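Asks: Just to be clear, the model below is a prediction. Sequence and coordinates:
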Amino acid sequence: MDRKRVSSAIAAFIVLGVVFFLALFRIQILQYNFYKQKAEVQQRRFIRIATDRGDIVSSDGAVLATSLSTYSIYTNTGEFKWIKRKLDRPPAEKLPGMVVIEEKKRVYPNAHLASQVVGFTGADNEGLAGIEQAYDEYLRSKEGWIKTYADPIGFEFLQAKSKKLDTEEDGMNIVLTINQKIQYAVERELSAAIKKFSAISGTAVMMDLKDGGILALASKPDFDPNNYSKFDPKTWNSRACLVYEPGSTFKLITAASGLDQGTITIDSKLQALNQIVVGGKTIGNSHQINWPGKEISISYALEQSINTAMAQISMKLGKEKFYNHIKAFGFGEKTGFGLDGESSGILRHYNNWYTPDIAMLSFGQSIAVTPMQLLAAVGSFGKEGLVLKPHLVKRIESRDGSYVKSYSAEYYGRSVSKKTAEEMLGLMENIVLKGSGRHAKIKGYHVGGKTGTAQKVAVGSGAYMKGNYIASFIGIAPLKKPRLVCLVIIDDPKGSIWGESTAAPVFQRVVDESLRYLNVPPDGL
C-alpha cells in the first residue's frame, strides 16, 4: 500500500509539474506580449505639461502674447502631486522625491492693452478666452507629456531612460489687424471719458474700410491676462460681442432704407410732429425741437435726431420692406469677426412685431444689435453700399514660414445702392456740420456721423429704465475717400446723457490721431 501511495503522489506531482510548466509556457512564451503590455499600462504614468504656443502679434509688430520657459516641481512618492508650477528659476535645493521639469508659461507683455481681444490661457496653456480661445487650434503645439514608470506601490522609477518627453510640434503665430498705437489711443480716450462721466463702462471699435480689419477694439473696465483670476470674469470678454439697443444711431439705417426703396427722396418733406400715435402708443421726441415750419427735410430730421420723423419713414416703408432692408445691412446675423461668444442680435420677424414696433424700430428701440453689426452696417456707406465683414486676424503663419493663411476684404452683400450710400454720406456730414454731431469735427477732414442716446433696458423685465442711458456716436472719415469707421459707446454716463457730449469727443480725438498716424491725406475743411 505504501508503494502505491508513493507512486500516486509521484504521479500527481508529475502531473502538477506538467500543468505548471504548460501554464508558464503559455504566460511566458505564448502570451508574453499581452502580459508585458498589461504590466506597462499598470506601471506607466502620463503627466500633462504646458507646452509652447505660437505668438499673438499686432499688425505693427508688437508682441501681445508669447511663451517663456519655466520650471515646475512635482513629487514622485506615492500619488502624483504638483508642488509648484511655472517658476522663473529652478529650485536651489532638490529634496528627495522631488522632480523638476521644464514647462512653458504664457505671458502678456502689454498687460491690459487689448486684453479682451488677446484673452488668456489656463494652467496647461489651453486657450480660455479671446483670440487664445478662438484660434486655439492654430496657436497650440502638440500636447506635451512626460511618461514615467512606477513600482507596484506607486513610487516612480527615477532612471533617466524611463522618462520621455513626447515630441512637440510648434504652434502657429497669429498676426492681428489690431494696431498697437491706435489701440492705445482708443483705450486712453475711452478710459478718460468713463472717468469724466462716472459711467459704468465703455466700448469703442474702429475698422479700416480698406479691408475690414479691426484697428482697435476696447472695452473698459478690462483685466490683466497675466493675473486674470484676480479680476471680475465679466471683464474677460469684449462687449463688442454683446447686444444693446442702438437708439438714434439706427436712424441712419431707417433713412437709408427709405431712400433706397424710393419711399422717400433726398428732397422729401416730413411733417413736423411733437408726437405721433402708432398702435395706441404715443411716441414723442427725446428733446425740444425748434421747428422751422410745418414740414422738415430728411437732413433736418437727422441733424436734430427727430423720432417722429423717422417713424413716418418706417411706416411709409411698411413692415416687410423695412424688415428686409434691416436684414440686408446684416442685422440679426453674427458678423464672425473673430471672437467666440458673439451674439446674433435680436431682430424679430415682421410677422411677430407688435403694431408700435415699426415706429419704435425706426429710432433704434425694439431691436438689439452688437457694436460690430452697427459698425459694418454704417461702414457700408463708405464702401458704396457694400457691407464689409469685420475681422480681427490678419494672418496665420507657421514659424518656419512654410504655411501662411491671410485674410483679406470679404463682403456680406449689398445694403443699399451706390447712389443711396453717397446720399447717406452727405446727410451724415450735415449732422456733424449743423446738427448733434458738432463735437466730432476734425480739422482738415470731412467727417460724417450720428449720435445716439438710448434708454437702457432692465435685465429680466425688458422694461426701459428711468434715468439710465447708453450714449453713443458712430462716424466715418474722411468722406471723400472713406478710410475709417468708428463707434464709441458710453454706458450710463452721469452729468450728460447725450452722445454728442460724451461719445462724439472720443470719436473726434481717436479718429483724428489715427488718420494722421496712418498718413491719410486731408480732404478739405
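Replies: Yes, it's here.
Asks: use CA for all of it now, contacts and neighbours both
Replies: Noted.
Asks: Now do the helices in the stretch 401-525 of the chain.
Replies: Assigned by DSSP state H, counting those that start in this stretch, the stretch 401-525 of the chain shows helices spanning 418-434, 499-502, 504-517.
Asks: Against that first model, consider the following:
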Amino acid sequence: MALTNPIYKNGEPSKETKTSPIRFFLIVSFFLLLLILIGFRAYQLQWESEPRLKKIANRQHQTIIQLVPHRGAIYDRNGEELALSIEVSSLWANPKEIENRKLVAKKLSKILNLSYFHILKLLNVDRSFVWIKRLLSPQLKNQVEALNVKGLYFIKEYKRFYPNYNEGAHLIGFAGMDSRGLEGIELKYDRLLVEPPNFLKVKRDGLGRIIHLDTHDELLSSGSCNIYLAMDSKIQHIAEEALDKGVKKTKAKAGMAVVMNPFTGEVLACAVKPGFNPNAFSRFKASDWRNRVFTDTFEPGSIFKTFLLAAALQSRTVRPSDIFYCENGSYIYGGRVIHDVKKHGWLTVSKIIKYSSNIGAAKIGEKIGRKKLFTIIKNFGFGKSTLSGFPGEASGMVRPYEKWSNMALANISFGQGIAVTPIQVITAFSAIANGGLLLTPILVKKVVDENSDPIWSAKPNIKGRVIDPIVASQVNQILKMVVSEDGTGRRAQIEGFEVAGKTGTAQKPSPDGGYYSDRYVSSFMGYVPANKPSIAILVIIDEPKGPFYGGVVAAPIFKEIAKKSLQHLGVMPDQFIFAKKEKRVTKRISVDKKSPVRCERLNKKVIIPDFSGLTIREVLKAINGTGLNIRCKGNGRVVAQYPAPGKELLKGGVVIIRLSPFL
C-alpha cells in the first residue's frame, strides 16, 4: 500500500503548506515585538521609575516616625525665661522582644499610672513598634530603666516647660503634646516658634519586623525664633500675688489686673484669676485658660465716668467748675429712677467725679448729647478691637447713638448699657495718662532668630489724638481728687506719690433683662505718679462677697501692685522721707563705727533702718545679704529715703535713696 504525503494533494502542495511561512513570520514577529516591549519596560523600570520605586521600597522597608519638634523660647522683656523646650524621653516597646507581657504591663502600670489593660493591649499587638508613654519625667524614666526589661526603649523628644507655672499663663498660653501652640502667645506666634518636626527612621525586614532603629538619625531643622514679651516678670509676680490675695479675701468669682506703660502701650503684666498651670493645662477647665482681659466684656460702671468727663471737656460742653443739682440721691429720668449711694445737692463737675454721682453723670451726658458722646467714646477705642493681636480678642459693644433712648444715654453716662473689655479700658485710660494719645497695646517687644539676631522690634503705634493735652491735664487734676482723703478712691493712696484714679461699682446685667440686685463688678483704675505716670493699672473683681464697692475692694489691690511695681522700677517718689533737718549734710554728721546700721530680718521680710547720714558704701554694707536692692540719686550722704525707716520690704524689694554732697 502506497504512503501518501500529507502536505501534497493530487501532486500539488496543500493549502496548509502554503501558509506555513506566513505563520512562522507572524510568530517570530510577535516574539520579537514582545522582547522589544520587555526591553523597553525594563529600561523604564531601571532608569525612569527608579525614584518612584525606591520610594515604594522605602515605604515597605522603612517607616518614618514624627517626633515632637523643638520650639523657640519665650522671654520677658528682661530676658527671663517664660517658656522653653526641654529634652525628655519617650517610652516605646517592641512587643516581639518582650517575653512576659503581662508581668511587664503590671510593672509599667504602677510606674506610669496607666491602666494595666491599656498597656497589655499595646503589648499584644502584632507590631514591632508601639508608643507606651511619651514625654516622661526624668524620675519616671529612671524607674522604667531600673526594670531592665528587654524590648523597652527610649527616644529623646522635646517637652514645653513653663518655669513660672501659673504666673503669666493666660498671656503666654501653652503648647500641646505635639508642640503646637493652643492658647495665648504660643498660639498667635506658633509659626515663628515651632521648628520643622524631627523624624525617626525605622528599618524593617521582609516580614515588616523592626531590624534597626536609628535614634540619632534626625532630619536637620531650619531653626526657630525666640520671642521677648513686653511683660516684666517681676511686675507680673506682684500683680498675680496681689490679685490672688484680693480674690481670696473677697471670696470673689474671678479677678483681673493689667499693668501698662501709658507712654508706649506695653503690657507689663496681665493677671487673671482663677489661674491654671500650663505645664498641666488638661487638668483645668477650658474656661480657666481664657484670658478675660482680652476675651471677656463687662459693663464698666463708674470707671466709665472718666471718659464721660473727657468727652464733656473735649467737646467744650462743660467746665470743671460748672455745677449740677444731684437731686439728693434720687432722680426720675426717662421713666426710671437713678440712685446715688450718698445724697448730694449741688456739685461741681469735679465733685461729681470725685464722689461718683450717677445723677450728676446722667445730667452731664444729657448736656453733651448722644452724637458727641458716641463719637468720643468710639475715638477712645470702645466698640472695636484694640489690635493687640491676642487670639480671640473681643470688640465689645457700643450701640449706634440713633438707637439711644433718653434712659440709654443716662445709663451709658455712668457705665451701664455698654460692653467693654479690660484691655480697651486700660488702653483708653492710658490715653488720658499720656496727654491724649491712643496707642495700640504691645504684647511682644521683639522677635529674634536662633542666633539672637533681631527680626522685628515693636515701636509705639499712635492711632490718633483723642483729647487735647489741656483736657488730659484737667481730667488728671480731677482724678487726683478721687484719691484724696475724702474721695471714693482714698484706699489707693501711696505714701510719697500722687495717684490719679477712678473707682467703679457696676451691677451685673441679668440674661432675662435688668440687673442683679446682689451681683457686682468692682473696679479701680489709676496711674502713678499722677503728673508723670510710669504705670497705669486696672483691677477688676467679679462678684465679691460682702463689701462690693470698687473703692473698698479693688483700690487696695491697685495700691499693692502700684507700690511694689514703683519700687521695682526705681521710680523716685514725689515726696521723699527726709531726715529731721532738710539741709545739706555737713562733715559734722558722724556715723557710729561701733554700732553700724543693720537691716533687721523678720521672717521673709526686712525692716528698713534709718539710712540718714550714711554714704552709699555704708548703705550697701547695711543691706548686704538681705536681698534688697538700692536705687540712688546724687552723691555724698543720705538725706532722704523711700520707704521710710521701720517699713517692711520683701526680699528683692527696692530702697530708693537721695544723697547730698559734703560742704
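Replies: Arrived safely, thanks for sending. Predicted model only: the values in this text are computed from it and were never measured.
Asks: Could you check the helices of the stretch 401-525 of structure 1 and tell me which one is nearest residue 326 of structure 1?
Replies: With CA to CA, the closest approach to residue 326 of structure 1 among those belongs to helix 418-434: 14.7 Å.
Asks: and that closest one, what does it pack onto?
Replies: Helix 418-434 of structure 1 is packed against helix 251-261, helix 298-303, strand 448-457, with contacts defined by 3 or more CA pairs under 8 Å, 6 or more residues apart in numbering; DSSP states H and E.
Asks: The longest one aligns to what range in structure 2?
Replies: The one in question is helix 251-261 of structure 1. Mapping helix 251-261 of structure 1 onto structure 2 (TM-score structural alignment) gives residues 305-315.
Asks: Kindly report the same for the second one.
Replies: The alignment of helix 298-303 of structure 1 onto structure 2 (TM-score structural alignment) covers residues 349-354.
Asks: Give me the mean deviation of that stretch from structure 1.
Replies: Here stretch 349-354 of structure 2, set against structure 1 after superposition, deviates by a mean of 1.0 Å using mean CA distance after the TM-score superposition for structure 1.
Asks: What lies in contact with that stretch?
Replies: 305-306, 309, 318-324, 360-361, 478-479, 481-482, 487-488 (CA atoms under 8 Å, 6 or more residues apart in numbering).
Asks: what's the answer for stretch 306-319 of structure 1, then?
Replies: 251, 254-255, 258, 261, 263-264, 270-276, 283-286, 289, 301, 322, 350, 358-360, 362-363.
Asks: Tell me the buried residues within those.
Replies: Buried by 16 or more other CA atoms under 10 Å: 251, 254-255, 258, 261, 263-264, 270, 272-274, 276, 283, 285, 301, 322, 350, 358-360, 362-363, out of the contacts of stretch 306-319 of structure 1.
Asks: So which of these sit within helices?
Replies: The members of these that map onto helices under DSSP state H are 251, 254, 255, 258, 261, 301, 322, 358, 359, 360, 362.
Asks: For residue 301 of structure 1, see how far away residue 254 of structure 1 is.
Replies: To residue 301 of structure 1, residue 254 of structure 1 is 11 Å away according to CA to CA, to the nearest Å.
Asks: which residue is nearest the middle of structure 2?
Replies: When CA atoms, centre = their mean is applied to structure 2, the residue found nearest the centroid is residue 171 (0.7 Å).
Asks: Please look at that residue and residue 188 and confirm they touch.
Replies: No. Shown here, residue 171 of structure 2 and residue 188 do not form a contact pair, counting by CA atoms under 8 Å, at 10.5 Å.
Asks: in what helix or strand does residue 109 of structure 2 lie?
Replies: helix 101-112 (DSSP states H and E).
Asks: what stretch of structure 1 does that helix fall on?
Replies: Using TM-score structural alignment, helix 101-112 of structure 2 pairs with nothing in structure 1.
Asks: how far is that helix from where the chain is centred?
Replies: 40 Å (CA atoms, centre = their mean, to the nearest Å).
Asks: Also stretch 131-141 of structure 2?
Replies: 28 Å.
Asks: next one: stretch 74-84 of structure 1
Replies: On CA atoms, centre = their mean, the centre of stretch 74-84 of structure 1 falls 38 Å from that of its chain.
Asks: And residue 72 of structure 1, what's its match in structure 2?
Replies: Taking TM-score structural alignment, the alignment pairs residue 72 of structure 1 with residue 90 from structure 2.
Asks: Its match is in contact with residue 138, isn't it?
Replies: No. With contacts counted by CA under 8 Å, residue 90 of structure 2 stays clear of residue 138, the gap being 10.3 Å.
Asks: neighbour-wise, which of those two wins?
Replies: Using other CA atoms under 10 Å as the criterion, residue 90 of structure 2 and residue 138 rank with residue 90 on top: 21 against 12.
Asks: Specify the local secondary structure of the nearest residue to that one once chain neighbours are set aside.
Replies: Nearest residue to residue 90 of structure 2, sequence neighbours excluded (CA to CA, 6 or more residues apart in numbering): residue 134, at 4.0 Å. Secondary structure for residue 134 of structure 2, judged by DSSP: H, G, I helix; E, B strand; the rest coil, is strand.
Asks: Also residue 234 of structure 1?
Replies: Per three-state DSSP, residue 234 of structure 1 ends up helix.
Asks: what's the spacing between the residue nearest to residue 388 of structure 1 when sequence neighbours are not counted and residue 389 of structure 1?
Replies: Of all residues not flanking residue 388 of structure 1 in the chain, residue 411 sits nearest, at 4.5 Å (CA to CA, 6+ apart). Counting by CA to CA, the gap from residue 411 of structure 1 to residue 389 of structure 1 is 5 Å.
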